[in-house]
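Trainee: Here is a sequence with its predicted model. Questions after.
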Amino acid sequence: MQISLKMKSVAGVISALILPGAVQAETYLGAQANMMRIDRGAVSDAELTGLTLRAGMVFHELVSGEVRLGKAPDEDTYRGITVENDVYYGVYARLTPPVPWAVAPYLVGGYSYVENEFDDEMVRDDGAGFGGGVDMGVSDSMTVNLEYLRLIDNDFGKQELMGLGVSYFF
């Protein structure tokens, strides 16, 4: 039930941001292969491999809005504790300075939600997510990116992603 309410809230925010500018804005879809690192409680440096799907809209040459959904289907064990990721998602703003070359740095920040299992016990975290990366244009409608994203950083621990991905612009 709690996930449902959060998903509805995220959908409402996305609709409010996207619908008014949908006619004028450029949209994109993308995917990233990720290495996820989890530090929480007794677990330190658990590493999982995941996939993130991304959808975004460029509102201005400097500002984009983006939603992400991902999962790390494998598991890791740290000192006898099995660590699994069930899902992670978020809503983010991206700031990209206008640069005259094909490689463009960017900053990303917003809201992240993560569900993990530690020895089959569900643990949920949410909060501010932030990071940065670089996009490299390979054509007029496609970019490849390398990114670091701190999904969660709170009193309980931190979770981060390193990703390599591709985006297609419409």
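Mentor: Everything's here; your move.
Trainee: going forward, measure contacts between C-alpha atoms and count neighbours the same way
Mentor: OK.
Trainee: okay, which residue is most central for the chain?
Mentor: The residue lying closest to the centre of the chain (Cα atoms, centre = their mean) is Arg68, at 5.0 Å.
Trainee: Leaving out sequence neighbours, find the closest residue to that one.
Mentor: Residue nearest to Arg68 in three dimensions, not counting chain neighbours: Arg54, with 4.5 Å by Cα to Cα, 6 or more residues apart in numbering.
Trainee: Spell out the secondary structure type for that neighbour.
Mentor: Three-state call for Arg54 (DSSP: H, G, I helix; E, B strand; the rest coil): strand.
Trainee: circling back to that earlier point, pretty sure the residue nearest to the centre of the chain sits in a strand.
Mentor: Yes - looking at Arg68 with three-state DSSP, it is inside a strand.
Trainee: quick one: contacts for it?
Mentor: The contact partners of Arg68, by Cα atoms under 8 Å, 6 or more residues apart in numbering, come to 52-55, 89-91.
Trainee: ok, now how distant is Val67 from Ser141?
Mentor: 19 Å (Cα to Cα, to the nearest Å).
Trainee: Of the two, which one has the most company?
Mentor: When neighbours are counted by other Cα atoms under 10 Å, Val67 and Ser141 differ, and Val67 comes out ahead with 21 against 11.
Trainee: Tell me if I'm right that the more buried one and Val108 touch.
Mentor: No - the criterion here is Cα atoms under 8 Å, and Val67 misses it with Val108 at 11.3 Å.
Trainee: second one coming, line it up with the first:
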Amino acid sequence: MGTRKTILVATAAAAGITMSSAALAQDIYKSGVGGLYTGVNYTFIDIDAQEDADVGTLSAKVGVQANKYFGAEARAGFGVNDDTVNGTEVKLDNFFGGYATINMANETPVTPYAILGFTRVELEAGSRSDDESDFSYGAGVNVQLARNLSGNLEYMRYYDDRDVTIDGIGLGILVNF
């Protein structure tokens, strides 16, 4: 076999291997598309009323990736770390909501997304308790860790009404089925 023919065969083989590896990597990473997923998050919450309170929540989520760009999910969580402000205990007792996700699909293990929906929160400050619902929004990124496992970092504005805002930065794990 001549040198030119050897170079052509080697180049074709390398291109074929590269294309099949890229397709396999995309299939592995996008294996959750059209399927269910579930996850857990720990969220550092900032409650900004007349004073700031920093609390923590633990939440679970379940969702479906309708296609590579859109998904829907439900979340529910409860407070696990309270704060004391001016001698008054402040806590986010629980929350739940429904959301749509808009994913920036790509061929890397990192998928940025935006999230929109509604959240119902129950807050307690001393002996006072209040529950309200509001439009919620945020942005985050999922990072593939293994075939069906991703890590997650997210910012959410859960609530913003009547001089009270509730923001959170969450860290979590997602499992695709």
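Mentor: Yep, that arrived. Values in this document were obtained by computation on a predicted structure and should not be read as measured data.
Trainee: one step back: residues shared between the contacts of Val67 and Val108 of structure 1?
Mentor: Tyr92.
Trainee: and the alignment partner in structure 2 of Leu107 of structure 1, how many neighbours?
Mentor: For Leu107 of structure 1, the aligned residue in structure 2 is Ala114 (criterion: TM-score structural alignment). Residue crowding around Ala114 of structure 2 was assessed by other Cα under 10 Å; the count is 18.
Trainee: my guess is Ala114 of structure 2 meets Ser136, correct?
Mentor: No - judged on Cα under 8 Å, Ala114 of structure 2 makes no contact with Ser136 at a distance of 10.9 Å.
Trainee: ok, back up a step: if we take the contacts of Arg68 of structure 1, which one ends up nearest to Asp135 of structure 1?
Mentor: Closest to Asp135 of structure 1 out of the contacts of Arg68 of structure 1 is Arg54 (14.0 Å), distances taken as Cα to Cα.
Trainee: can you pull the contacts of the closest one?
Mentor: 29-32, 66-69.
Trainee: which one of the residues you listed sits closest to Lys8 of structure 1?
Mentor: Lys8 of structure 1 lies nearest to Val67 out of the contacts of Arg54 of structure 1, by Cα to Cα, at 13.4 Å.
Trainee: which position in structure 2 aligns with that closest one?
Mentor: Alignment note (TM-score structural alignment): Val67 of structure 1 maps to Ala74 of structure 2.
Trainee: any idea which element the closest residue to that match other than its chain neighbours lies in?
Mentor: Nearest residue to Ala74 of structure 2, sequence neighbours excluded (Cα to Cα, 6+ apart): Gly98, at 4.5 Å. Per DSSP states H and E, Gly98 of structure 2 falls inside strand 88-103.
Trainee: The following helix or strand past that strand packs against which elements?
Mentor: As assigned by DSSP H and E, the chain's next helix or strand after strand 88-103 of structure 2 is strand 110-125. Applying 3 or more Cα pairs under 8 Å, 6 or more residues apart in numbering; DSSP states H and E, one finds that strand 110-125 of structure 2 contacts strand 88-103, strand 128-146, strand 149-161.
Trainee: re the thing from before, what span of structure 1 is the strand holding Gly98 of structure 2 aligned with?
Mentor: Strand 88-103 of structure 2 corresponds to residues 81-96 of structure 1 when matched by TM-score structural alignment.
Trainee: what's in contact with the strand holding Gly98 of structure 2?
Mentor: Contacts for strand 88-103 of structure 2 (Cα under 8 Å, 6+ apart): 53, 55, 57, 68-79, 81-84, 111-126.
Trainee: what about 7 Å?
Mentor: For strand 88-103 of structure 2, contacts defined as Cα atoms under 7 Å, 6 or more residues apart in numbering pick out 53, 55, 68-79, 82-84, 111-126.
Trainee: Buried only: go through these for me.
Mentor: Among those, those classed as buried by 16 or more other Cα atoms under 10 Å are 53, 55, 68, 70-79, 82-83, 111-125.
Trainee: ok, now how distant is Asn145 of structure 1 from Thr82 of structure 1?
Mentor: Applying Cα to Cα to Asn145 of structure 1 and Thr82 of structure 1 gives a distance of 31 Å.
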